[in-house]
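Participant: no sequence for this one, just the structure:
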């Protein structure tokens, strides 16, 4: 047998194993609200090739490829347990099992590692929580996709309605088309139909009522059977407590803003300060995409090395608030053509750090350059540390944070030498550390952090909504603190 034949046979074997995983993973998700992860990447509703690619990607962060032959026994073991709603990382299970020297079987080790989600310890499945989108722009549509994707069991977040201004003839058809096809993020994974008579979009069985209103005061959500809902305002029109309070109408319990909040509105970066939210807080902000990108790695560096001061420069993709061609704009420079220019502008991310990391005393400054790409940005975080270190030490620290810490859903890590911005379209992490670009000299460290400012940020929004709704399920094995 030639090397080529041997490689192909090996590939077909791995395909068969990955194929056998799919119904097991799907059943765990639909029947028990269990999401199977591989190094924080969901394997739910993934194809055979996608599962194999996710296993291979493990070499970028863990140093070696993970084989489906190693992880399949853990998936099988999970199906035999009395599991409650949870997220279970089979990549972490495989890694910790390999390091364990007690000689346990896979089944015994798995049962021990996820004991907090089984039997008397498991969370009881609830009825789900209603969600309303106020606005249906770039972030609104991506949040909608994520909500629909995560509605498999019917016991989590349920997208019930979206509120928009009337747009004329075939408005609902056009909005459904924008949900179905996206020039950056590709086709919607599933089916979408439109019931114009009832002003409803049906996506993968989720009936989403389209409510037309020019102002929050015009809507009584209980008239649509919506109760105790979380409303996600992705218009950015109101950013202080007084303005956002207008959304607290009948049927709405909490309001989440997808832009930096002003005044006393809490700015929440999931993974960093979400646990500081008071249960009775009804209005909160998910801060900005750039704040979400820089705060988790900034916390990781502060916790290990201490930070004296820092500066963040974001090279940011252009956004809808810029002009396609030169025209009047209320902000300086943003009136110049976005797809034709690099545009220096301001960023509020540096000042927002204080809200998310109040214990950080270091002064952080920031500025931004908008560039002619439609998605994915990079933050260059230049830090003066409280002690000297080496490039190797910082790389090892950030790799470990991305794998085993409570920030592993926020921080990703890549060693690919030829990575460019388009490689990170669709990333679900708040930021991705580019190992090859990292610079360290003495007490100075410069981190290059990629982030999908649309999709990665939308994932952070969903995590915050899950947390405040009570349907954020624990992850096993538990991350190292």
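Facilitator: It's in. All values derive from a computational prediction rather than experimental measurement.
Participant: going forward, measure contacts between C-alpha atoms and count neighbours the same way
Facilitator: OK.
Participant: what packs against the host helix or strand of residue 163?
Facilitator: Residue 163 belongs to strand 157-164 when assigned by DSSP states H and E. When contacts are defined as 3 or more Cα pairs under 8 Å, 6 or more residues apart in numbering; DSSP states H and E, strand 157-164 sits against strand 129-134, helix 138-149, strand 206-212.
Participant: give me the residues contacting the last one.
Facilitator: Okay, so that is strand 206-212. 148, 158-166, 172, 198-202 (Cα atoms under 8 Å, 6 or more residues apart in numbering).
Participant: nearest to residue 85 among those?
Facilitator: Within the contacts of strand 206-212, the smallest distance to residue 85 is 16.0 Å, found for residue 158 (Cα to Cα).
Participant: if I look at that closest one, how far off is residue 122?
Facilitator: Distance, residue 158 to residue 122, using Cα to Cα, to the nearest Å: 22 Å.
Participant: comparing the two, which shows the higher neighbour count?
Facilitator: Neighbours were counted for residue 158 and for residue 122 using other Cα atoms under 10 Å; residue 158 has more, 24 against 17.
Participant: and the stretch of helix or strand residue 172 belongs to, how far from the chain's centre?
Facilitator: Following DSSP H and E, one finds residue 172 within helix 171-180. Averaged C-alpha coordinates place helix 171-180 at 24 Å from its chain's average position (Cα atoms, centre = their mean, to the nearest Å).
Participant: second one coming, line it up with the first:
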């Protein structure tokens, strides 16, 4: 048999194995609220090819390719356990098992590693928690996709309604179409129908009421059977406590803003300071996409090396706030054509660092340039460190953080030599370290951090909402601290 035939036979075998994993992963998710991960990447509702690609991607960050032949036994072992709601990373299980020298079988090792999620240690499955989206623009529709995707067994978060201003004839049909098709993020994974008589969009069986209102004061959510809900404001119209408090209407318990909050509104970067949210806090912000991109790696560097000062320069994709063609705009430069120009603007991300990392005394400055790409940005983080180090040490540290630390859902790592911005469309991490571009000279380090400023940020928003509603289930094996 030729090498070509051997490779093809191996591929077909791995396809068959991946195919056998899909129903097991699906049942774990639907019946037990268990999400199977591979190095922080969910395998739920993934195709055969997607599962194989996710395994191969492990080669970039872990140094060697992970095969489905290695991970299948762990999935099989999980199906035999009395599991409760949890997230289980089979990539980490396989990695730790390989280093374990006790001679345990895969089944024995797996049972031990996830013992906190089995039997009497299981946490209760949460009752569904209502979610309302106020505004249905770029972030609103991506958050909607994520909430629908994560509906799973019906427990956890349940998108009940979106609130928008009336847009005339066929408004709901056009909004449903924008949810169904996206020029950047592709087709919605599932089915969408419209019930115009009931003013509802039905997405993968989830009935989402479309409520028309010009102001928060016009809506009584209990009239739609919505109670104790989390409202996610995607408009950015109100950013202080007084303005956002208008959303605390009948049926709404908490308000989450998808923009930097002002005044005393807590700015939360999941993975960094989400555990500081007070149980009785009703209003909070998820900060900005750029803040979410720079704060996790900044924390990782500060914890290991100390940071004396820093500057972040963001090269940011253009947004709907800019004009397609030159026209009046209240802000400087943003009136110039976004698809035709690089546009210097300001970023509040640097000042927002103080809210997310109050113990970091280092001054951080920042500026931004908007460029003619529709999505994915890069933050260039230049740091003066507290001690000298080497490029190799920094990369080893950040690779390890991306694999094993509590920040592994926020920080990703790539060694791809030809990586460009479009490669990171759809990334669920808030920040991706580009190893090839990293520069270190003594106590100076420059990190190049890619981020999908739409989808990666939306994932962070959903993580915050999961946390405040109590449906952020524990991960096993537990991340290294």
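Facilitator: Looks like it arrived, so ask away. No experiment lies behind these values; they were computed from the predicted model shown.
Participant: got a TM-score for the pair?
Facilitator: The TM-score (sequence alignment, normalised by the length of structure 1) is 1.00; 481 aligned residues with a Cα RMSD of 0.3 Å.
Participant: contacts only, for the residue mapped onto residue 144 of structure 2 from structure 1.
Facilitator: Alignment note (sequence alignment): residue 144 of structure 2 maps to residue 144 of structure 1. Residues counted as contacts of residue 144 of structure 1 (Cα under 8 Å, 6+ apart) are 133, 159.
Participant: now do residue 382 of structure 1
Facilitator: Residue 382 of structure 1 neighbours (Cα under 8 Å, 6+ apart): 310-312, 444-447.
Participant: can you tell me which of those residues is nearest residue 292 of structure 1?
Facilitator: residue 312 (12.7 Å).
Participant: what's the helix or strand for that closest one?
Facilitator: strand 307-317.
Participant: with structure 2 superposed, average distance for that strand?
Facilitator: Following the fit onto structure 2, the mean deviation recorded for strand 307-317 of structure 1 is 0.1 Å by mean Cα distance after the TM-score superposition for structure 1.
Participant: tell me the helix or strand right after that strand.
Facilitator: Downstream of strand 307-317 of structure 1, the first helix or strand assigned by DSSP H and E is strand 343-345.
Participant: that next one - contacts with which helices or strands?
Facilitator: By 3+ Cα pairs under 8 Å, 6+ apart, strand 343-345 of structure 1 packs against strand 363-371.
Participant: in structure 1, what residues pair with stretch 248-262 of structure 2?
Facilitator: Alignment note (sequence alignment): stretch 248-262 of structure 2 is matched to residues 248-262 of structure 1.
Participant: what is the end-to-end distance of the matching stretch?
Facilitator: End to end - Cα to Cα - stretch 248-262 of structure 1 spans 18 Å.
Participant: same check on stretch 243-261 of structure 1?
Facilitator: Span of stretch 243-261 of structure 1 from end to end, Cα to Cα: 11 Å.
Participant: what about that stretch, distance to the chain center?
Facilitator: 21 Å.
Participant: one more: stretch 327-345 of structure 1?
Facilitator: Distance of stretch 327-345 of structure 1 from its chain centroid, counting by Cα atoms, centre = their mean, is 29 Å.
Participant: next, count neighbours for the residue lying closest to residue 427 of structure 2 once chain neighbours are set aside.
Facilitator: Once flanking residues are discounted, residue 427 of structure 2 sits nearest to residue 456: 5.6 Å by Cα to Cα, 6 or more residues apart in numbering. Using other Cα under 10 Å, residue 456 of structure 2 has 24 neighbouring residues.
Participant: equivalent analysis for the one 4 residues further on, please.
Facilitator: As a burial measure, residue 460 of structure 2 scores 26 neighbours (other Cα under 10 Å).
Participant: quick one: residues contacting it.
Facilitator: Contacts of residue 460 of structure 2 by Cα under 8 Å, 6+ apart are 269-270, 286, 292, 429-430.
Participant: surely residue 260 of structure 2 and residue 266 touch.
Facilitator: No: the pair residue 260 of structure 2 / residue 266 is not scored as a contact, 9.0 Å apart, by Cα atoms under 8 Å.
Participant: ok, back up a step: which strands and helices lie in contact with the strand holding residue 312 of structure 1?
Facilitator: strand 363-371, strand 377-385.
Participant: pick the most buried one from the helices and strands packed on strand 157-164 of structure 1.
Facilitator: strand 129-134 (a mean of 24; mean count of other Cα atoms under 10 Å).
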